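In: sequence and predicted structure are below.
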Amino acid sequence: MVGETPRGDAAPTANASSAANAQPPASGGSPGHGGKAGRRALLLGAIGVVFGDIGTSPIYALREAIGHAQRGVEGDLAIIGVVSLAFWALMVVVTFKYVMFLMRADNKGEGGTLSLMALAQHAIGRRSAWLFILGVCGAALFYSDGVITPAISVLSAIEGLQEAPGLNGRLDPFIVPLAAGILIALFMVQSRGTAGLARFFGPITLIWFLSLGVMGVAHIFDDLSILKALSPYYGIKLLIADGFLGFVILGSVFLAVTGAEALYADMGHFGKSPIRQGWLFIVLPCLTLNYLGQGAFLLSHPGAASNPFWNMVPQLVYWPMLLLATAATVIASQAVITGAFSVTQQAVQLGLLPRLDIRNTSETQAGQIYVPAINSLLMVGVLFVLVTFQSSHNLTAAYGVAVTGTMMVNTLMSFTVVRYKSKWPMWAVLLTLAPFGFIDAVFLTSNLLKIPAGAWMPLV
């Protein structure tokens, strides 16, 4: 298998034939539906499946990053600086790198690490051991992401029970079992297909994002000085003031953008246009408002830094918000599960995995697939991680390496694609990719510092 030239248009194996019958959409297209109703359905589905992962980051990202920042810097700079870093991470890593740049590189509508590998192999017209190794490492890291994301997402929501009014910690011993039960149920319904799940998940996730935005707007007025975080000056100032600790902070700030790699891998499920529209007009504004709201809340309530997201939820709507957060984190898990199915199909087509049972779950939408073996293995891995790490705080150390490693691989392989396939001049390639590569390297290195605390898991 290693000796074969990877080909993005390779015929699927016999057992994967059902997935090959419906070709992925043409570049830039959206699978399946036509007309305004179809486009709205794809947009809603993309919001439900593709953005679920990155949409749950506000629950834990600022908690971890501000906790580190306040060890080295006192006062408002720790809060404003972290919010600034989170906002610009969303802009640079997700908006510029993935939504505007990498989503232009698709292999017959499919995205992700292995699509980039196939495109790169085609571009140079020969086998490349370097590209092969990068592709395998990227896919392996994405699978580890598929194990960690469901665990940290659902745990972070269920841990809201610790702050729930009237409970006084009585349900704390049941948090991990509850998370395990919810995740088992999620894996059990995967055979129904992404299309059916998207119709169910889309409206819930849309309500979740709107709730994040409303909650952020409600608290921005706690301290309007948080609006200074929209300037990169304060993020850079925090990194300089914190010295080496600022480098460590970046590993936690990166939690705000986890999910971008799943966004790219899930491109074949919904097409480019719905994903871009959903990000630019709904997801990015709501996430930005929520991070600004958390920051303003912390500026006016410094003692709430232990869990800013849940502390700023009004008691009147605490339980509805807890239920909505749990649903949103279940949906976040769906983003990487469907991405893992897509990566598996591509790996089988490229000869990187043996023949697997890959089932088409939609008669009208290409790319809607279910892989029973991968579904089972992911479920076992998620349950193992839950039992081993026990809390979302412990899992954050493991999470960053899986995601930053995948993003670094994507950047490295995109060099070959834009240089030899798109025929960009070298100066344009370097001008575009050097900043992305530098940011990826900084984030990856800062997360590798957490190997003793759990970052060893995705590397293994």
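Out: Looks like it arrived, so ask away. Numbers count the residues shown, from 1 in each chain.

In: C-alpha only now, for contacts and for neighbours.
Out: OK.

In: buried ones in whichever helix in the chain runs longest, by neighbour count?
Out: Counting residues, the longest helix in the chain under DSSP state H turns out to be helix 318-349. By 16 or more other CA atoms under 10 Å, the buried positions in helix 318-349 come out as 318-319, 321-322, 324-349.

In: neighbours of the closest residue to Lys97 other than its chain neighbours, how many?
Out: Closest residue in space to Lys97, ignoring its immediate chain neighbours: Phe436 at 7.0 Å, by CA to CA, 6 or more residues apart in numbering. Phe436 has 19 neighbours, counted by other CA atoms under 10 Å.

In: what's near enough to touch the residue nearest to Ala19 when sequence neighbours are not counted?
Out: Nearest residue to Ala19 in three dimensions, chain neighbours excluded: Asn360, at 5.0 Å (CA to CA, 6+ apart). By CA atoms under 8 Å, 6 or more residues apart in numbering, the contact list for Asn360 reads Ser18, Ala19, Gly367, Gln368, Ile369, Tyr370.

In: A further structure is provided below for comparison with the first:
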Amino acid sequence: MTSITDVPETVTETAHHPQSSLPALSLAALGVVYGDIGTSPLYAFREAMHAAGVAHGGVERADVLGVLSLITWALLLIVTVKYVLILLHADNDGEGGTLSLLALAQRAMGRPSWWIVLLGLIGAALFYGDAAITPAISVLSAVEGLKVIAPGLQPFILPIAAVIIIGLFLVQNRGTAAVARLFGPIMLVWFAMLAAGGVYRMMGDLSILSALNPIHAVTFVAGNGTLGLIVLGAVFLAVTGAEALYADMGHFGRKPIQLAWLFVAFPALLLNYYGQGALILSQPETHENPFYLLYPQKLLPVVVLMATVATIIASQAVITGAFSITQQAVQMKLLPRMRIRHTSDEQQGQIYMPAVNGVLLVAVLLLVAGFGSSSALASAYGISVTGTMVVTAILAMVVIHKHWGLSLGLSVAIMLPFLLIDLVFLGANLMKVAEGGWLPLCMAAAMVTIMLTWRRGTMMLQKKEADTALPMKTLLPQLESESIAAVPGTAIILTASPDKIPTALLHSLKHFKALHEQNILLTINTANIPRVSENDRVEIETLTPRLRRVTLNYGYGEEPDVPKVLMQLRRMGWQFDIMSTSFLLSRRRLRLSTRSNMPGWQARLFIWLSRNSAGPSDYFRIPAGRVVEIGTQVNV
């Protein structure tokens, strides 16, 4: 078998960026990576103080300092140390995120591990809950600033939020490449506003800085029992979005994300939270909306406008993340094929998935209508994020031990403290299951069920086909027989098992007694790395003068493009005309078997998913006019 080695390697966007672009990349990272965590001050401190009972028992200085100290050390330990300083080094060829960590852990293990796959599925499934809740709570919390300006606008908050959300999802098909350039500068202004508002209020009470002492956090949790855990669940709202800085590493690189956090986002967030704390101590009646009341009345319209824009940017980042993680899941055969549209000719990562966009839009609107306020949604928010962080910590232990080569004891010692912190936060958030926490759990359970069903069904079909298909070597001697007519042109037969006779080829020989002059068995493999270099893209093996076996290798972060590779092969000297080339595909029609290896409900779900998945011609970007589908029936 040979591989193409003389195709020039294309430049792909990786984490290895030139040093000269560091400031620009750090600015861009502010717009995409830190949109979610950057809008947390709108509601995080307010909800933590309400959980502490400020609305009922008055404002106690010890409670304010305790909550601020908890927020401070959550940002320092979870975001700064765990993610920025440790996990950003656990990259899979420059890519981060739950599925990238899953692929890296699987590769490091050297063999399939069901519990690692299950952890990855749970982490990915929880992300979808986050992707639905983030736009709802962010946009609602921003628009709720209108009632601070004019209380009479209260009845219009939900309709305005719904209009903004619908508009946001409707423009997804146009792409965001043009406006994305503005995200960084806008978020830089937003973080400057956060810092300015905090400093403005802190100047009246610099003693608020004593909350930097972790003793206040420990004393608050230890002295309040169950209430302390409930407050911890609300405090965690301050670190939602931390997973984004790891997931988006491939777009910007490690250093830009680290610099943007350490020198802009982190200090701005701390200053704002401390300003809110100082405000509540001096004016206890501001506990209903301490963020907006940081600013003078005449500046409120500008602040509300900037908050709305910032939350739209934060929502856009999560929506784009949902598209990306779905594409990775499809490539890793965890979800059925879906239609993907590229919205930018320059950036491969700019994609639009109509099915995902539609489902997310409906989910976000239902959340806005069902919960009605950002405070009500806050109870549902933390479980998705804390669950994902627990999964990330466990997978990171595997990577540190198996991939980095550190001892098991040292690997556990590095991540166990963070895992324990994540578990405490998860337990605190689970206390809010009845108040809305059930929602992300149900969403995650539904996604895990879908992914496990699809994975089990596809593996079962592959095994069934492998057991019944004939080995290719049994057919090779017959292919040169004169009884098999030669049809002008080229036939490309897609197959998942290159060492077996594809159903499409077998049926073609059986019914037409003919073969094309050139025949290619085409297999598309997905590697456990995000991108495959062009030098390793194609492997070619000549079986007979009329039959070749071609394997295309793609990373889980890439979209297969069969016509593009074929054009490369033509430039290399392969003589075939794309207009006289036929693509033979096997189209399976699944039927429910009376003796299925799957439970009846799961088999029906798998059949439904299969029937609604995108066809191979759409997904692999094969010209529809050149496709010949040969149908077969398979019992499931």
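Out: Perfect, thanks for sending it. Model, not experiment: these values are computed from the prediction.

In: what's the TM-score for these two chains?
Out: With the length set by TM-score structural alignment, normalised by the length of the first structure, the two chains reach a TM-score of 0.90; 431 aligned residues with a CA RMSD of 1.7 Å.

In: ok so, going back, out of the contacts of Asn360 of the first structure, which comes closest to Thr113 of the first structure?
Out: Nearest to Thr113 of the first structure among the contacts of Asn360 of the first structure: Gly367, at 16.0 Å, using CA to CA.

In: Ser586 of the second structure belongs to a helix, doesn't it?
Out: No: per DSSP: H, G, I helix; E, B strand; the rest coil, Ser586 of the second structure lies outside any helix segment and is strand.

In: aligned partner of it in the first structure?
Out: Ser586 of the second structure maps onto no residue in the first structure, with residues paired by TM-score structural alignment.

In: any idea how far Ser586 of the second structure is from Leu509 of the second structure?
Out: 14 Å (CA to CA, to the nearest Å).

In: picking that back up, out of the contacts of Asn360 of the first structure, which are inside helices?
Out: If you go by DSSP H, the contacts of Asn360 of the first structure have Ser18, Ala19 in helices.

In: let me have the contacts of Asn360 of the first structure in CSV, extended by distance to Asp172 of the first structure and neighbour count.
Out: Below are the contacts of Asn360 of the first structure laid out as CSV (distance: CA to CA, whole Å; neighbours: other CA atoms under 10 Å):
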residue, distance to Asp172 of the first structure, neighbour count
Ser18, 45, 16
Ala19, 43, 24
Gly367, 40, 32
Gln368, 38, 25
Ile369, 37, 25
Tyr370, 35, 26
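
In: ok, of the contacts of Asn360 of the first structure, which one's closest to Val429 of the first structure?
Out: Checking those against Val429 of the first structure with CA to CA, the nearest one is Gly367 at 30.6 Å.

In: just how off-centre is the host helix or strand of Glu465 of the second structure within its chain?
Out: Assigned by DSSP states H and E, Glu465 of the second structure belongs to helix 438-468. On the basis of CA atoms, centre = their mean, to the nearest Å, helix 438-468 of the second structure sits 19 Å off its chain's mean C-alpha point.

In: quick one, that helix and helix 300-331 angle?
Out: Relative orientation of helix 438-468 of the second structure versus helix 300-331 (axes from the mean of the first three to the mean of the last three CA atoms, to 10 degrees): 20 degrees.

In: next, the buried residues of helix 438-468 of the second structure.
Out: Judged by neighbour count using 16+ other CA under 10 Å, the buried positions of helix 438-468 of the second structure are 438-441, 443-444, 447-458, 465-466.

In: which residue lines up with Ile326 of the first structure in the second structure?
Out: Heads up, residue 326 of the first structure is Thr, not Ile. In the second structure, Thr326 of the first structure lands on Thr308 (TM-score structural alignment).

In: which residue is the nearest non-sequential neighbour of that match?
Out: In space, and not counting its chain neighbours, Thr308 of the second structure is closest to Ala142: 5.1 Å by CA to CA, 6+ apart.

In: what about the one you found, neighbour count?
Out: Residues within reach of Ala142 of the second structure, counting by other CA under 10 Å, total 26.

In: so who does the counterpart of it in the first structure touch?
Out: Aligning on TM-score structural alignment places Ala142 of the second structure opposite Ala157 in the first structure. With contact taken as CA under 8 Å, 6+ apart, Ala157 of the first structure is in contact with Ile59, Leu322, Ala325, Thr326, Thr329.

In: right, and the fourth one touches Gly160 too?
Out: No: assessed by CA atoms under 8 Å, Thr326 of the first structure is found out of contact with Gly160, at 9.2 Å.
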